[in-house]
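Asks: my questions are about this predicted structure, shown below with the sequence.
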Amino acid sequence: MDFKTPISVLVLIHTADLKVLLIERADKTGFWQSVTGSIEVEDATLRDTAVREVMEETGLDATQFDLSDWYFSQTYEIYEHWRYRYAPGVTHNTEHIFGLELPSTLDVKLAPNEHVAYEWVDWREAAKRVFSWTNVEALRLLGERHQLTL
């Protein structure tokens, strides 16, 4: 088994009026999130990871839109039920935040083995629905970037 690298990206896909794409995990009903994924050997940079993950999870080509590295990362403890994916003894992951601004909400094509549903919601509503505190923090930063508050 190839273990995941404990370095990942979280990509907030949003519109200029701050509608945010949320996707529901296939392996955890009711767990909503933004696009996330670990860096892989073929990825030269974190940006490459973000582009690959957006394509894999939504079918969108991030290179066709405004993808920005926010130069912000957070380290969190990996949930116990997902630790088997990492090498023995790995308990924390560092997640790097990116934003992807689209001109409008778009239909996406989910990877069925990863996600079962998607919704476009106001960024404040998204912050109430995502399961990860790092995702909440990224959404708060999105609001700050647009000078809004939760």
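Replies: Right, received. Where do you want to start?
Asks: okay, CA-based contacts and neighbour counts for the rest of this
Replies: Fine.
Asks: and the host helix or strand of Gly143, what does it pack onto?
Replies: With elements delineated by DSSP states H and E, Gly143 resides in helix 133-145, which encompasses its position. Based on contacts counted as 3 or more C-alpha pairs under 8 Å, 6 or more residues apart in numbering; DSSP states H and E, the elements that helix 133-145 packs against are strand 7-15, helix 123-129.
Asks: ok and that helix relative to strand 7-15, angle-wise?
Replies: Interaxial angle of helix 133-145 relative to strand 7-15 (axes from the mean of the first three to the mean of the last three C-alpha atoms, to 10 degrees): 40 degrees.
Asks: the structure to be compared is supplied as follows:
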Amino acid sequence: MQHNSYRRWITLAIISFSGGVSFDLAYLRYIYQIPMAKFMGFSNTEIGLIMSTFGIAAIILYAPSGVIADKFSHRKMITSAMIITGLLGLLMATYPPLWVMLCIQVAFAITTILMLWSVSIKAASLLGDHSEQGKIMAGWKGCAASV
């Protein structure tokens, strides 16, 4: 990261922050499974269905996410994913019925896996040359984990 190092580290921090926040929101149901089931009125089976819906959608979307990362603007994809994920979080905060919650989980998979995952990795890897990739990816994961 020789040239314009400060800007690159700021960009890396923004990429890390976006990934950390988006994935935390999308995986909130894993962290708060019991309180979520209680307050939203879902049974453990329904919570399992919600988690499975996200997981299946995510598995399907991982492969095309690499193509998306190569074809579209990283800045626009990350920005769009953050905005849509935030709106989905607000919708989830309204304690929606099960069918809406299932749709939210598919949409979370689209925003976090299809639109954000590979795009974030690709954007972070473009911040330096091959000799700097380890430092960049370690910094990216470290920043994301701290969020």
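Replies: Here it is on my side, so go on. Values in this document were obtained by computation on a predicted structure and should not be read as measured data.
Asks: what's the TM-score for these two chains?
Replies: After superposition, the two chains reach a TM-score of 0.25 (TM-score structural alignment, normalised by the length of structure 2), with 62 aligned residues with a C-alpha RMSD of 5.0 Å.
Asks: hey, which of the helices and strands packed on helix 133-145 of structure 1 is tucked in deepest?
Replies: Per residue and on average, the most neighbours among those fall to strand 7-15, with a mean of 24 (mean count of other C-alpha atoms under 10 Å).
Asks: that older thread, just put the helices and strands packed on helix 133-145 of structure 1 in CSV and tack on distance to Ser73 of structure 1.
Replies: What follows is these, written out as CSV (distance: least, C-alpha to C-alpha, whole Å):
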stretch, distance to Ser73 of structure 1
strand 7-15, 9
helix 123-129, 18
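Asks: separation between Tyr30 of structure 2 and Met36 of structure 2?
Replies: Applying C-alpha to C-alpha, to the nearest Å, one obtains 9 Å for the distance of Tyr30 of structure 2 from Met36 of structure 2.
Asks: of the two, which one has the most company?
Replies: Per other C-alpha atoms under 10 Å, whichever of Tyr30 of structure 2 and Met36 has more neighbours is Met36, with 18 against 13.
Asks: buried set for the longest helix seen in structure 2?
Replies: Using DSSP state H to assign secondary structure, the helix with the most residues in structure 2 is helix 44-71. Taking 16 or more other C-alpha atoms under 10 Å as the neighbour-count basis, helix 44-71 of structure 2 is seen to contain the buried residues 47, 50-51, 53-54, 57-58, 61-62, 65-66, 68-69.
Asks: any idea how many residues pack against His92 of structure 1?
Replies: Other residues lying near His92 of structure 1 total 15 when counted by other C-alpha under 10 Å.
Asks: what are the ranges of the helices in structure 2?
Replies: Counting by DSSP H, residue ranges of the helices within structure 2 are 5-26, 28-31, 33-40, 44-71, 74-92, 98-109, 118-125, 133-146.
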